[in-house]
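Undergrad: attaching a predicted model along with its sequence, questions to come.
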Amino acid sequence: MKITAFLLSICFCTSMFAQNFDFGKVSKEELEEKFNPLDSSANATYLYKFRKTYFEYRQEKGFVLVTEIHERVKIYNQQGFEYTTNKVNLYKSGGDEEEVSSLKASTYILNEGKIEETKLKNDGIFKTELSKYFDETKFTMPNVKEGCVVEYKYKIYSPFFWNVDDFIFQEDIPIKKLDATFSAPEYYKFKANTKGFLSVTPKMSKKNDRITFNNKTRHVSGNTEFSTSNVDYYANVYEFSLSDIPALKDEPYVNNINNYRSAINYELSYTDFPQTPMKYYSTTWEDVVKSIYDNPNFGSELNKSGYYEKEIDEIIGTISDPVQRTSLIFDFVKNKVKWNGYYGYYTNEGVKKAYKDQVGNVAEINLMLTSMLRYAGLKAFPVLVSTRQNGVPLFPTREGYNYVVSYVKLPDGIILLDATNKYCTPNTLPFRALNWQGRVIAEHGGSELIDLYPKEPSKNTISMLAAISENGTLNGSYRGIKYNHDALSYREKYNDAKKEDFLEKLENKYGGMEISDFDIKNDFDISKPIVESYKFLKESQADVIGNKLYFSPLFFLKTSENPFKLEKREFPVDFGYPSSTKYLINIDLPEGYKVESAPTPVVLALPDNLGSFKYNLLASDTKIQLVIDVEINQSIISPIYYDALKAYFSSLVEKEAEQIVLTKV
């Protein structure tokens, strides 16, 4: 066995060393591979992932940032087709913009044992303006089939030398070979910020380089003299070479998997050119906050008030209570200005135009709200937020935040507000904004951190009156009452959907259950909880074996599986907000049956009061009463509790699946 394993390892290593990563040199062995030998569950694999980022001097522009990309991907099945479409986001600002160049791409398949190549044509390349600050170049690979290999390479030229995209070393699929290089002239001083659990160390070196200037001098005689001059300098070079990088597996309740993806961010600290004063860039959060506040599309917008003063005076004229004033202004903005879907902490058209047109981006709406609250005499401040999609801002960069909300400081506590969502209430931010901590910007640019997660749990009370027949059919009535974030989430799904589609999804959610008399109360009255009620009929809710019936008293409401399956988890479990769910279930038994056995009461508890599960069942000759209380008391649970959390949910699922046994008398 040892000899066999040794020979296999030699064959594998020989194959790796012999592999040709030059563009177009796809091998027959790569096309014949049916699955990744180190991860058979992978739908695709990066056979080769190459990136080189460096500075190139142009006499008319100075140094520009150049990034070369070359990737080769093996597609094993149809689920892997998502890796055959690629998107390149290109930043633009102040008349400067990034651009894609030298794009070429091909798809390779085996056709009767021969390698067949299909090249990407112009009709597979799409250019789109995403926003004021971003364009997108997207390309879709041609002739994609299961088992194919796709390969592409391109360059990105960027005038924004201070903004180096993160070097990503771990993807959602495995990587067989990765090579990456970052090179910067001695004049640019970068700081490396690392994240993730994969250990990555670069090989560092210095490389001599030269700038050649072409000079042209026109003399009085009319003659033109051409000459050249050189400037020698060195570049700091960082090289990475990795093999067989495992996929980063996502799991339920992760705020953003990219927070834990292995990567290095090269942040420009300062520039130091000869005979030029040193210029410092964002190296501390104080620098970042000050640069944002001083921007005319942020700080200046907070000071504008003339456009709304008359209407605000009418709204709060007779109200002195600060909480009431806050609520009235909050509701006014939500109803006055509609969110256009754009993120960002800078205004686009400005608060005055957004107020007039009654539509604006996140910054225009929430900076306007903050300004109005200040005008009303309240201590209100904008809060920089990174949405869940944007990740957690680990390092001090302006790109770390992409959103802004409003904060009010009162004698009895604080209130967080986001007027982009008409269903939000005070201290109930949209789920997208519940992402660790926000940064409160005080006047003149000072800042402090604030926890964005709510302290009050979102409550959900479910009541069910039902009857089970001797053939296993269940019919009855359901009533659910939802508060806070559970109510917000429900309103977003229900109010913005066609009622027929919503009802159909609800019936399908419970396996084709028949629903009638469906009713929703307080769907638009956000001062009250959502109340959902309906009657239902569902067959096959009990196993009929001989003269006995077997069923779980939670029926279709039971938790079917443990969401936590990994043996080990290195990142936190993020529920978004604390929650409390209570089940009150009454079941009428079929005539002529009695309870033979029933689940016993149980209490499960997570350590350090993180959560609990209480199960209590009472049975009589004609009725069963079940009461369940489930609580998760923290928005985020540390990975040190993962084993306990996994065991807790395993016991919860097992308990909810326990069956009542009825015997025919």
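TA: Structure's in. What do you need? Numbering: from 1, shown residues only.
Undergrad: hey, let's count contacts and neighbours off CA atoms from now on
TA: Will do.
Undergrad: for the residue nearest to residue 252 when sequence neighbours are not counted, give its distance to residue 652.
TA: Nearest non-adjacent residue to residue 252, counting by CA to CA, 6 or more residues apart in numbering: residue 563, 6.3 Å away. Between residue 563 and residue 652 the computed distance is 11 Å (CA to CA, to the nearest Å).
Undergrad: what about these two, which has more around it?
TA: More neighbours surround residue 652 than the other of residue 563 and residue 652, with 24 against 14 (other CA atoms under 10 Å).
Undergrad: how far does whichever strand or helix holds the more buried one sit from its chain's centre?
TA: Using DSSP states H and E, the element containing residue 652 is helix 642-657. Between the centre of helix 642-657 and the centre of its chain there are 26 Å (CA atoms, centre = their mean, to the nearest Å).
Undergrad: ok, and for that helix, which residues are buried?
TA: 642, 645, 646, 648, 649, 650, 652, 653, 655, 656, 657 (16 or more other CA atoms under 10 Å).
Undergrad: would you map the helices across this structure?
TA: Applying DSSP state H to the chain gives helices spanning 2-18, 28-32, 285-294, 299-302, 309-316, 322-336, 351-357, 362-375, 484-495, 499-509, 642-657.
Undergrad: how about the ones you listed, which one is nearest residue 239?
TA: helix 2-18 (18.9 Å; CA to CA).
Undergrad: please state the offset of the closest one from the chain centre?
TA: Counting by CA atoms, centre = their mean, helix 2-18 is centred 40 Å from the centre of its parent chain.
Undergrad: so which bits of it are buried?
TA: For helix 2-18, the neighbour count (16+ other CA under 10 Å) marks no residue as buried.
Undergrad: let's have the buried residues of helix 642-657 in JSON lines, adding distance to residue 252.
TA: Conversion of the buried residues of helix 642-657 to JSON lines gives the following (distance: CA to CA, whole Å):
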{"residue": "642", "distance to residue 252": "13"}
{"residue": "645", "distance to residue 252": "13"}
{"residue": "646", "distance to residue 252": "12"}
{"residue": "648", "distance to residue 252": "15"}
{"residue": "649", "distance to residue 252": "13"}
{"residue": "650", "distance to residue 252": "15"}
{"residue": "652", "distance to residue 252": "17"}
{"residue": "653", "distance to residue 252": "16"}
{"residue": "655", "distance to residue 252": "21"}
{"residue": "656", "distance to residue 252": "20"}
{"residue": "657", "distance to residue 252": "21"}
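Undergrad: putting a second one here so we can go through both:
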Amino acid sequence: MLLLIYLFMTTFLLSSRLSCLFRRKHASILFLLLFITFQTFAQEDFKPKLGQIDRASLEMTAYPGDSTADAVVLYDYGKVTFSYDNLKGLVMSTDIWVRIKILKESALDRASVGIPYYEGQSYKDQEWVESLKGYTYNLENGQIVKTELERKTVRREKSTDNYTTSKFNLTNVKKGSVIEYSYTLNSPFTVRVEPKPWTFQASIPIQWSEYNIIIPNFLDYKMTMGGFLPLYMNKQESVNVTLGHASFDGSGRSYRFVVKDAPAFVNEPFITTEMDYLSKISFELASVNVPGQIHKNYSQTWENVERTLGEAKWFGGELGRSGFLKEVRDEIAKKTTDPLERMTLAYKYVQAHMKWDGTSGLYSGDGIKKAYDNRKGNACDINLMLTVLLRELDLECDPILLSTRSHGYVHQHIPLLESFNYVIAHVKIGEKTYFLDASESFAKPGLLPERALNGFGRLIPKKGQGRFVEINPIDSDSKLEMITANILPEDGMVKGSYSISYGGYEALDWRSSYATEADNVYHDALKKTVPEWKIQNLAIKNKADDYKGTVNVSCDFELEDENASPGVFYFNPIMAGRWTKNPLKSKERIYPIDLATGISNSFIGNFTLPEGYALEEMPKTEIIMLPDKGGKFSYQVRQVGNVIQVNSMVQVSRTRFLPEEYADLKEFFERVVQKHAQPLVIKKKSI
């Protein structure tokens, strides 16, 4: 009855090897499959007792699994059961028990705890906390001393209109203490019908995280397992359930899930949002079925979701409002009949006319006409407006719902409108398709902002059934830097010209920062990146004339090395755009790497030496390839006559990498950093 599809697939995943299933193009929708279950016949169980502590926990001075941790959760326990209350009806009770070892003073604030709960207007619509207990344990003169939480110190504070928080501070807490607390949160079904997601990871390591739930058979939950840590225990069995009402008593199923020695979750570079990576269990109520009394289906299909959108005034209703755009439509229609030109003109018009208010939004706030009149709106206002205008121009255009990177991945097997928080437009001209987001002021047509690059979106057509479409970037972080300079060893100087061309997402970022600013603002920013340069004659072309073209910057510069000696001159030829740090710091990684966009960085340098000087040693040419054509780094230095030519190219074409590819990618970036740090030595020739 309970839909545990992903649990049942673990055996298949193990036999098939994860790397076979986790393809690059579908990485974003397969995270849920990676919660593998390992079970043995001789598992060690752990069942401590509340109010009792072992000496070993108090004597611990550092966590063996992570010497940097300032605290470690020794025990994190949750149990969900259901009961019937004569006044409140069905009630879901969640028992929580947490035990934490304080290793450093920086973790003392973990002794301050808050428990939020819902307080509605009526007695039936209120959660309540009961059975609150707390203890602090210390070793004093070789003896275990226990300090108990005094209930009178617990205070209630109003958090919002509907939420109250029970707050308490465990006392006598210091470095070396162990603290623990437990309580029960009772939630009537009028307030909450689904258990809260249970996460097996936190910002500090967890030695033992256990989740139990006993589900009566009349409740049908979909359970989704997510994350990348293996289950140490996964046990389930049929049980008899007594809820306190004859209609609900009967059979059910008990589940026990344990993750052991979970590392601290680190918000590493190149991820979307932490909830996409945390190992966790989530629930969705599919139906309630009490024979002869209750039968309610909560499950949705994507068809239901699309029907809801179509009937909603704030979405489908807005797509039918076009009168205010007819004048613009007629002007564009007079200029051209070419579909691509019409699309470009309409996109540019909305892009120039509207100012994005910085919010995402899945529905139009006060309507797209009012947004149009105010010349300001959320992303949905702007892109629904664009969709309407393109339809008026007889183009095949439909909205796409998606989830931004900070909002998390969309799980295609769970039809929920709440999965989305953003809208873009989709245009089909012949066999080509275009993704448009006119909320980005300086983006060329088809260049979606990075926030929208999150795997898949749901296309909502004017007629027929919707579908998921993959959203990939059409461009990369692209820049080309060039230096032509004279080396003057006798003066300890380098004089020359510098130019940089920003393309793709680099151009978008640059224009977003400087397109409306005076040139001296960028001059100051450039000066901060190369503080040793004396910059003159700065010139900027195509700040905002043609978004399809690159932004081109050029200047003259001088660099003086005060430590240079007349006979020997050291300098790093990668004078701009140098990779000084590896963006990947962790030794290992269990999460996929999501770069959002590709990388294309090139540097070309031509350095002229004076007569009588030569390069002491020619550096070795370096060429590094990532597997599966994922990227390439090349570095070459050569001397032609009295000119030293330097070429460096860093190119990463794939945007998603598997955890097992992390070592290769980290080494790739490390080699770039090492090579870019390598100086050249210019020496005066012996006569």
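TA: Yep, that arrived. Just so it is clear, the model here is predicted, and its values are computed rather than measured.
Undergrad: can you calculate the TM-score here?
TA: Superposed pair, TM-score by TM-score structural alignment, normalised by the length of structure 1: 0.78. Supporting alignment: 627 aligned residues with a CA RMSD of 4.6 Å.
Undergrad: biggest separation within the buried residues of helix 642-657 of structure 1, which pair?
TA: The span of those, defined through CA to CA, is set by 642 and 657 at 22.5 Å.
Undergrad: quick check: chain neighbours aside, which residue is closest to the aligned partner of residue 168 of structure 1 in structure 2?
TA: The alignment partner of residue 168 of structure 1 in structure 2, by TM-score structural alignment, is residue 199. Leaving aside its sequence neighbours, residue 199 of structure 2 sits nearest to residue 280 (CA to CA, 6+ apart; 4.1 Å).
Undergrad: next: residue 633 of structure 2.
TA: In space, and not counting its chain neighbours, residue 633 of structure 2 is closest to residue 650: 4.7 Å by CA to CA, 6+ apart.
Undergrad: likewise for residue 589 of structure 2?
TA: Closest to residue 589 of structure 2 by CA to CA, 6+ apart is residue 659, at 5.9 Å.
Undergrad: and for the one you found, the neighbour number?
TA: Look at residue 659 of structure 2: counted by other CA under 10 Å, it has 17 neighbours.
Undergrad: pretty sure the residue nearest to residue 252 of structure 1 contacts residue 250?
TA: No - between residue 563 of structure 1 and residue 250 there is no contact under CA atoms under 8 Å: 11.6 Å.
Undergrad: residue boundaries of the strands in the stretch 551-687 of structure 2?
TA: For the stretch 551-687 of structure 2, the strands defined by DSSP state E, counting those that start in this stretch occupy 551-560, 568-571, 593-594, 598-608, 613-615, 622-626, 631-640, 643-652, 656-657, 680-684.
Undergrad: turn these into CSV, including mean neighbour count.
TA: Output for those, formatted as CSV (neighbours: other CA atoms under 10 Å):
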stretch, mean neighbour count
strand 551-560, 19
strand 568-571, 18
strand 593-594, 21
strand 598-608, 21
strand 613-615, 19
strand 622-626, 15
strand 631-640, 17
strand 643-652, 20
strand 656-657, 22
strand 680-684, 18
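Undergrad: export those strands to JSON lines and tack on distance to residue 442 of structure 2?
TA: As requested, the strands of the stretch 551-687 of structure 2 are arranged in JSON lines below (distance: least, CA to CA, whole Å):
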{"stretch": "strand 551-560", "distance to residue 442 of structure 2": "12"}
{"stretch": "strand 568-571", "distance to residue 442 of structure 2": "38"}
{"stretch": "strand 593-594", "distance to residue 442 of structure 2": "24"}
{"stretch": "strand 598-608", "distance to residue 442 of structure 2": "19"}
{"stretch": "strand 613-615", "distance to residue 442 of structure 2": "44"}
{"stretch": "strand 622-626", "distance to residue 442 of structure 2": "32"}
{"stretch": "strand 631-640", "distance to residue 442 of structure 2": "28"}
{"stretch": "strand 643-652", "distance to residue 442 of structure 2": "24"}
{"stretch": "strand 656-657", "distance to residue 442 of structure 2": "26"}
{"stretch": "strand 680-684", "distance to residue 442 of structure 2": "40"}
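Undergrad: nearest to residue 209 of structure 2, of those?
TA: strand 593-594 (25.9 Å).
Undergrad: against structure 1, where does the closest one fall?
TA: Counting by TM-score structural alignment, strand 593-594 of structure 2 corresponds to residues 573-574.
Undergrad: please apply the same query to stretch 445-453 of structure 2.
TA: Across structure 1, the stretch matching stretch 445-453 of structure 2 (TM-score structural alignment) is residues 426-434.
Undergrad: how about residues contacting the strand ranked longest in structure 1?
TA: Criterion DSSP state E: the longest strand present in structure 1 is strand 224-245. Here strand 224-245 of structure 1 makes contact (CA atoms under 8 Å, 6 or more residues apart in numbering) with 169-170, 174-186, 200-219.
Undergrad: make it 7 Å
TA: Here strand 224-245 of structure 1 makes contact (CA atoms under 7 Å, 6 or more residues apart in numbering) with 170, 174-186, 202-218.
Undergrad: now the angle from it to helix 2-18?
TA: 160 degrees (axes from the mean of the first three to the mean of the last three CA atoms, to 10 degrees).
Undergrad: enumerate the positions of strand 224-245 of structure 1 that are buried.
TA: Residues 235, 236, 237, 238, 240, 245 are the ones in strand 224-245 of structure 1 that count as buried (16+ other CA under 10 Å).
Undergrad: out of those residues, which comes closest to residue 396 of structure 1?
TA: residue 238 (21.8 Å).
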